[in-house]
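*Asks:* Need a 3D model of the following:
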Amino acid sequence: MIKETVTMSHKELHRLQIIQESINRHITQEQAAARIGISIRQVKRLVQRYRNEGPSGLVSHRRVR
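*Replies:* From the prediction side, this is the model:
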């Protein structure tokens, strides 16, 4: 098994925590959207990316380039 190190900003770490709470059903996607300041649709996209790629899916793609 290969371990991968992911560098995240404080904003991305906060976003990761909120998305995980949403996935674990501690908060709704609507509450997650309000906490992060994005639309519910964007929360759904982030949840999907997290499920497909893990935490690295939440890292800004603009910074990765």
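*Asks:* Only C-alpha atoms from now on, for both contacts and neighbour counts.
*Replies:* Fine.
*Asks:* residue ranges of the helices in the chain, please?
*Replies:* Assigned by DSSP state H, the helices in the chain fall at 10-23, 29-36, 40-53, 61-64.
*Asks:* now those in a markdown table, with mean neighbour count?
*Replies:* What follows is the helices of the chain, written out as a markdown table (neighbours: other Cα atoms under 10 Å):
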| stretch | mean neighbour count |
| --- | --- |
| helix 10-23 | 17 |
| helix 29-36 | 17 |
| helix 40-53 | 15 |
| helix 61-64 | 7 |
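*Asks:* so how far is residue 64 from the closest residue to residue 29 other than its chain neighbours?
*Replies:* Leaving aside its chain neighbours, residue 29 sits nearest to residue 22 (5.8 Å; criterion: Cα to Cα, 6 or more residues apart in numbering). Residue 22 sits 25 Å away from residue 64, taking Cα to Cα, to the nearest Å as the criterion.
*Asks:* To compare against the first, here's the next sequence to fold:
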Amino acid sequence: GVPAPVLSAALFERFASRDEDHYANQLLSAMRLQFGGHHELPTGDVLEAGARKSDQAG
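*Replies:* Next comes the predicted model:
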């Protein structure tokens, strides 16, 4: 497994990068998409557990 401090640090960095539009944070977001294959939701978009963005009427 991965040590808890590593997971905590990654999670805190993820939360910090959502609040700013700095180039480095945008780069991190792009890397998350590339490695994890998931899109980050814009601020204020919340999905129910198991729901997909495409499932909601826009």
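*Asks:* overall similarity of the pair, as a TM-score.
*Replies:* TM-score of the superposed chains, computed with TM-score structural alignment, normalised by the length of the second structure, equals 0.39; 33 aligned residues with a Cα RMSD of 2.4 Å.
*Asks:* any idea how far the residue nearest to residue 29 of the first structure lies from residue 40 of the first structure?
*Replies:* To residue 40 of the first structure, residue 22 of the first structure is 11 Å away according to Cα to Cα.
*Asks:* what's the answer for residue 61 of the first structure, then?
*Replies:* The spacing between residue 61 of the first structure and residue 40 of the first structure, counted by Cα to Cα, is 20 Å.
*Asks:* Quick check: the residue nearest to residue 29 of the first structure touching residue 33?
*Replies:* No - using Cα atoms under 8 Å, residue 22 of the first structure is not in contact with residue 33; the gap is 9.7 Å.
*Asks:* so what's residue 47 of the first structure up against?
*Replies:* By Cα atoms under 8 Å, 6 or more residues apart in numbering, residue 47 of the first structure lies in contact with 19, 23.
*Asks:* ok, now how distant is it from residue 13 of the first structure?
*Replies:* In terms of Cα to Cα, residue 47 of the first structure sits 14 Å off from residue 13 of the first structure.
*Asks:* Kindly report the same for residue 34 of the first structure.
*Replies:* Relative to residue 13 of the first structure, and taking Cα to Cα, residue 34 of the first structure is found at 16 Å.
*Asks:* Run through the residues that contact residue 64 of the first structure.
*Replies:* Residue 64 of the first structure makes no contacts at all, as judged by Cα under 8 Å, 6+ apart.
*Asks:* how close does it get to residue 29 of the first structure?
*Replies:* As defined by Cα to Cα, residue 64 of the first structure lies at a distance of 26 Å from residue 29 of the first structure.
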